[in-house]
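Chemist: Give me the fold of what follows.
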Amino acid sequence: MSFYRDTWAEVDLDAIVYNVQQIKKLHPNKKIFAVVKANGYGHGDVEVSRVALLAGVTNLAVSGLDEALGLRKAGIEAPILVLGMTRLKDVSIAAQYNIALTAHDECWISKLVELPLETPVKVHLKIDSGMHRLGLTTKEKVKETFELLKAAPKVELEGVFTHMATADCDADYLEYQIKTFESLIEDLDLSSIKYVHIENTATLLQREFEFDHAIRLGLGLYGINPDAKFIPLEFDLKPALKLYSKITQVKRINKGDKVGYGATYTAENDEWIGVVPIGYADGWIRAHQGRNVIVEGKECEIIGRVCMDQLMIRLPHEVEMGTMVTLIGDGMPVERVADEIGTISYEILCMLSDRVPRVYKQNGKITTIRKMRFDHGDPS
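Modeler: You can find the predicted model right below:
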């Protein structure tokens, strides 16, 4: 492997393909937006986009214009939607690169239609059905901005959408949002609208709607159910990412010895410990202290504070330097990792920093290695 520190994330692109195929079976007649924002939830936006499109995804969705332009620079020509706000002064760039934007605010929309654009820009009207993040909240404003966008000569209104806040935890509020959205759009002529979409992963795994044309596949694309207890599935998804490291030193410490910054761990017996080259600068934050990782099929506790670049683990016995450590993967799913530090899988994955290389595999073989921050290459 062409990187120089034994910590890396392994991404199974076959799992991405499999997950797309599972969702296509569930929603065979709908367009699929693959949500690849935040560097594809930490998996790598370019690599994930390419295989997802080959697997049958039709569109991509990102958070900001920078992410969209990065995909275009990588040669990806599929339709891309920016889900966040784009500055009005940058709209012409989006239009130039055929990137659709979210029209989320009446003031923004009123200024958009007055821009002297040379190339028409595609937009999706964002409706706030109860999340109270971006979007329009009243039937009057929805109707007014919808008609304004449709009439604008340099704007192509191709989508109308909303976002569900509680599809993974509160069925009653989900129903409230669905009914609110239906009410807010009931006076709109949607016959020319290409994409009506309300379903994120948590929604599409449990519901089917006749009035929408597309779904947004986010966490499910990467093989993770947002909440398996709340959303039981009759099929499986395959997690695509595993996180590995290797032990860089093994040592014997004595009863009473202390470990790490702040000396927060005291050995209760003579113990074997291992040093692992991953820390909070890699996204493995200090909250992981006291949790376990997997070494030779056994769970080993992270002892002492997680450092910027390294952490220490208690071993059941002496092992060889270079022994593999699994932080996310077989025996340690990301859902468990997240639950044990009081967060969600999304955050664990998105926090993996660009210091951690991504190793891509298909058919069990390495196809690409992205050194992320260090992709500029070795000094000559």
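Chemist: CA only for contacts and neighbour counts going forward, please
Modeler: OK.
Chemist: which residues in the protein form helices?
Modeler: Using DSSP state H, the helices found in the chain span residues 13-26, 37-41, 45-55, 65-73, 91-96, 106-112, 139-151, 171-185, 201-204, 334-340, 345-350.
Chemist: Reformat these as a markdown table; add mean neighbour count and distance to residue 248.
Modeler: Below are those laid out as a markdown table (neighbours: other C-alpha atoms under 10 Å; distance: least, C-alpha to C-alpha, whole Å):
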| stretch | mean neighbour count | distance to residue 248 |
| --- | --- | --- |
| helix 13-26 | 20 | 29 |
| helix 37-41 | 21 | 28 |
| helix 45-55 | 20 | 30 |
| helix 65-73 | 19 | 35 |
| helix 91-96 | 18 | 47 |
| helix 106-112 | 15 | 54 |
| helix 139-151 | 17 | 59 |
| helix 171-185 | 16 | 48 |
| helix 201-204 | 22 | 39 |
| helix 334-340 | 17 | 23 |
| helix 345-350 | 18 | 24 |
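Chemist: In a markdown table, list those helices along with distance to residue 305.
Modeler: Listed next are the helices of the chain as a markdown table, based on distance: least, C-alpha to C-alpha, whole Å:
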| stretch | distance to residue 305 |
| --- | --- |
| helix 13-26 | 34 |
| helix 37-41 | 26 |
| helix 45-55 | 32 |
| helix 65-73 | 34 |
| helix 91-96 | 45 |
| helix 106-112 | 47 |
| helix 139-151 | 51 |
| helix 171-185 | 39 |
| helix 201-204 | 35 |
| helix 334-340 | 16 |
| helix 345-350 | 18 |
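Chemist: Work out the gap between stretch 75-83 and the centre of the chain.
Modeler: 16 Å (C-alpha atoms, centre = their mean, to the nearest Å).
Chemist: what's the closest of the helices of the chain to residue 356?
Modeler: Residue 356 lies closest to helix 345-350 among the helices of the chain, at 11.7 Å (C-alpha to C-alpha).
Chemist: what residues does the closest one touch?
Modeler: 38-39, 41-43, 219, 226, 283, 334-335, 337-338 (C-alpha atoms under 8 Å, 6 or more residues apart in numbering).
Chemist: what's the answer for stretch 269-279, then?
Modeler: 5-7, 245-256, 284-286, 306-318, 325.
Chemist: for comparison, sequence B:
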Amino acid sequence: MKNSFRKTWLEINLVNLYKNYELALKTVAPKKVIPVVKANAYGHGVLAVMEYLISRGVDVCAVSLLEEALHLRKHFKDLKIIILGAVLKEDLAVISKYNLDMTINDEEMLKAVLKFDRPLNCHLKVDTGMARYGIIESDRIIKATTELTKNPLIDLVGIYTHLAIVDENESYLDKQLKKMEKIVASLKEKPPYIHISSSSAIFTKEKALDYTTHVRLGISLYGLSINPKTPPLYPVMKLFTTVTQIRLLKPGDCVGYGADYCPVKPEFIAVLQIGYGDGFLRRNKNSFVEINNKRYQLVGKICMDACFVLVDETIKTGDIVTVFGNLITVDEVADYNETINYEIVTTMSLRIERRYLK
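Modeler: Next up, the predicted model:
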């Protein structure tokens, strides 16, 4: 969304985003990296992200939903687009028409694909312990690969799994990896795409996997991680707003809905034009923002379109506020929200303008 009137915006550094892609590429070489751009590229703006990656030679990506894949196909005719999430059998005609790659997540979809009368690009997902999507029985998976390969209308592009755990429980991780390794070893014809690792495992586990061909780079493409063993990444997203009003409150005055902040002495309050309608959630109450290289605390309840900050006499209307991306990191905001960094960036509203650094 482009809006020159509202002074709240996201700064997206596409140069740093590509540096994170290169870091993953160097880490797993000669394997290849599949950038994951689901959920509007984790809130960063999927069209701008893919346009930049394609300009740097990237020719494949992954999303979660059929709708996301179709949105990309409208703009990028030759891009290989892999749908990681579930699709329905009534979606197969559209998937075939637009030359999308789909995932076979269960026995029912496997049967539907085998009966379908038009070409399909398919990836077979193995459930190694996530209990979310994928076929569980190893023997059935091996038989399925044979059935799919024999069908002249089906291109079995890949086989993959998703790890439920990386470093927290080594025995459970080992159980998942051994199951997948055994299945791949049993395949008479191995598909060109064999992948296990997402961001949490790329930098710590992937080198030990000699039978995979690709990795899926999700949150770490955007400079973030939940694995403390991940090497330093390049930050991509910063959130800015501006001071739209300064109020001098006196004892007896109160701030915002519920009047739950009432100063006992004269205090300056800055009103910022950002709120939970922008994805800056009410849980951020009492957290901090940065103004003029100094931290200031939020007070009162966060509104849909505004919030309040306790400031001093040096702060003026029009001053730029860094909500996160410098002194205050995405991870700090996630801690205040009792969540993970994924949620902070993906919940950024479409009404916030994205400004791209290239």
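Chemist: ok, back up a step: hmm, which of the contacts of stretch 269-279 of the first structure are the buried ones?
Modeler: 6-7, 245-250, 284-286, 306-308, 310-315, 325 (16 or more other C-alpha atoms under 10 Å).
Chemist: looking at the helices of the first structure, which is closest to residue 365 of the first structure?
Modeler: So among the helices of the first structure, helix 13-26 is nearest, using C-alpha to C-alpha, at 10.4 Å.
Chemist: and that closest one, what other elements does it pack with?
Modeler: helix 45-55, strand 358-362 (3 or more C-alpha pairs under 8 Å, 6 or more residues apart in numbering; DSSP states H and E).
Chemist: now those in CSV, with distance to residue 133 of the first structure?
Modeler: Shown next, in CSV, are those (distance: least, C-alpha to C-alpha, whole Å):
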stretch, distance to residue 133 of the first structure
helix 45-55, 24
strand 358-362, 32
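Chemist: looking at these, which is closest to residue 232 of the first structure?
Modeler: Of these, the one closest to residue 232 of the first structure (C-alpha to C-alpha) turns out to be helix 45-55, at 24.1 Å.
Chemist: Quick check: that closest one compared with the second structure, mean distance?
Modeler: Overlaying the second structure shows helix 45-55 of the first structure at a mean distance of 2.1 Å from the equivalent residues (mean C-alpha distance after the TM-score superposition for the first structure).
Chemist: Between strand 358-362 and that helix, find me the angle.
Modeler: 20 degrees (axes from the mean of the first three to the mean of the last three C-alpha atoms, to 10 degrees).
Chemist: From the chain's centroid, how far away is helix 45-55 of the first structure?
Modeler: Worked out by C-alpha atoms, centre = their mean, helix 45-55 of the first structure lies 14 Å from the chain centre.
Chemist: Not counting sequence-adjacent ones, nearest residue to the residue nearest the centre of the second structure?
Modeler: Nearest to the geometric centre of the second structure sits residue 42, at 3.4 Å (C-alpha atoms, centre = their mean). Distance criterion C-alpha to C-alpha, 6 or more residues apart in numbering; nearest residue to residue 42 of the second structure, sequence neighbours excluded, is residue 346 at 4.6 Å.
Chemist: What residue in the first structure is paired with the one you found?
Modeler: Superposed on the first structure with TM-score structural alignment, residue 346 of the second structure falls opposite residue 350.
Chemist: what about the strands in the stretch 101-250 of the first structure?
Modeler: 121-126, 155-161, 195-199, 214-217, 241-246, 249-253 (DSSP state E, counting those that start in this stretch).
Chemist: Now tabulate those in TSV and tack on distance to residue 262 of the first structure.
Modeler: As requested, these are exported to TSV (distance: least, C-alpha to C-alpha, whole Å):
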stretch	distance to residue 262 of the first structure
strand 121-126	49
strand 155-161	50
strand 195-199	47
strand 214-217	43
strand 241-246	24
strand 249-253	17
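Chemist: closest one to residue 75 of the first structure among those?
Modeler: Comparing the strands of the stretch 101-250 of the first structure against residue 75 of the first structure with C-alpha to C-alpha, the closest turns out to be strand 121-126 (19.8 Å).
Chemist: which non-adjacent residue is nearest the equivalent of residue 153 of the second structure over in the first structure?
Modeler: Mapped onto the first structure by TM-score structural alignment, residue 153 of the second structure lines up with residue 154. Closest residue in space to residue 154 of the first structure, ignoring its immediate chain neighbours: residue 120 at 4.2 Å, by C-alpha to C-alpha, 6+ apart.
Chemist: Distance check, that neighbour against residue 152 of the first structure.
Modeler: Using C-alpha to C-alpha, to the nearest Å, residue 120 of the first structure is found at 9 Å from residue 152 of the first structure.
Chemist: Neighbour count for those two, which is higher?
Modeler: residue 120 (18 against 14; other C-alpha atoms under 10 Å).
Chemist: who touches the more buried one in this structure?
Modeler: 95, 153-156.
Chemist: Residue 268 of the first structure: which of the strands of the stretch 101-250 of the first structure is closest?
Modeler: Of the strands of the stretch 101-250 of the first structure, the one closest to residue 268 of the first structure (C-alpha to C-alpha) turns out to be strand 249-253, at 10.2 Å.
Chemist: mean distance, the closest one to its aligned residues in the second structure?
Modeler: Strand 249-253 of the first structure, aligned to the second structure and superposed, deviates on average by 0.5 Å (mean C-alpha distance after the TM-score superposition for the first structure).
Chemist: Give the aligned range of that strand in the second structure.
Modeler: Using TM-score structural alignment, strand 249-253 of the first structure pairs with 245-249 in the second structure.
Chemist: isn't residue 200 of the first structure right next to residue 220, touching?
Modeler: No: with contact defined as C-alpha atoms under 8 Å, residue 200 of the first structure does not count as touching residue 220 (9.1 Å).
Chemist: Tell me which of those two has more neighbours.
Modeler: More crowded of residue 200 of the first structure and residue 220, by other C-alpha under 10 Å: residue 220, with 25 against 22.
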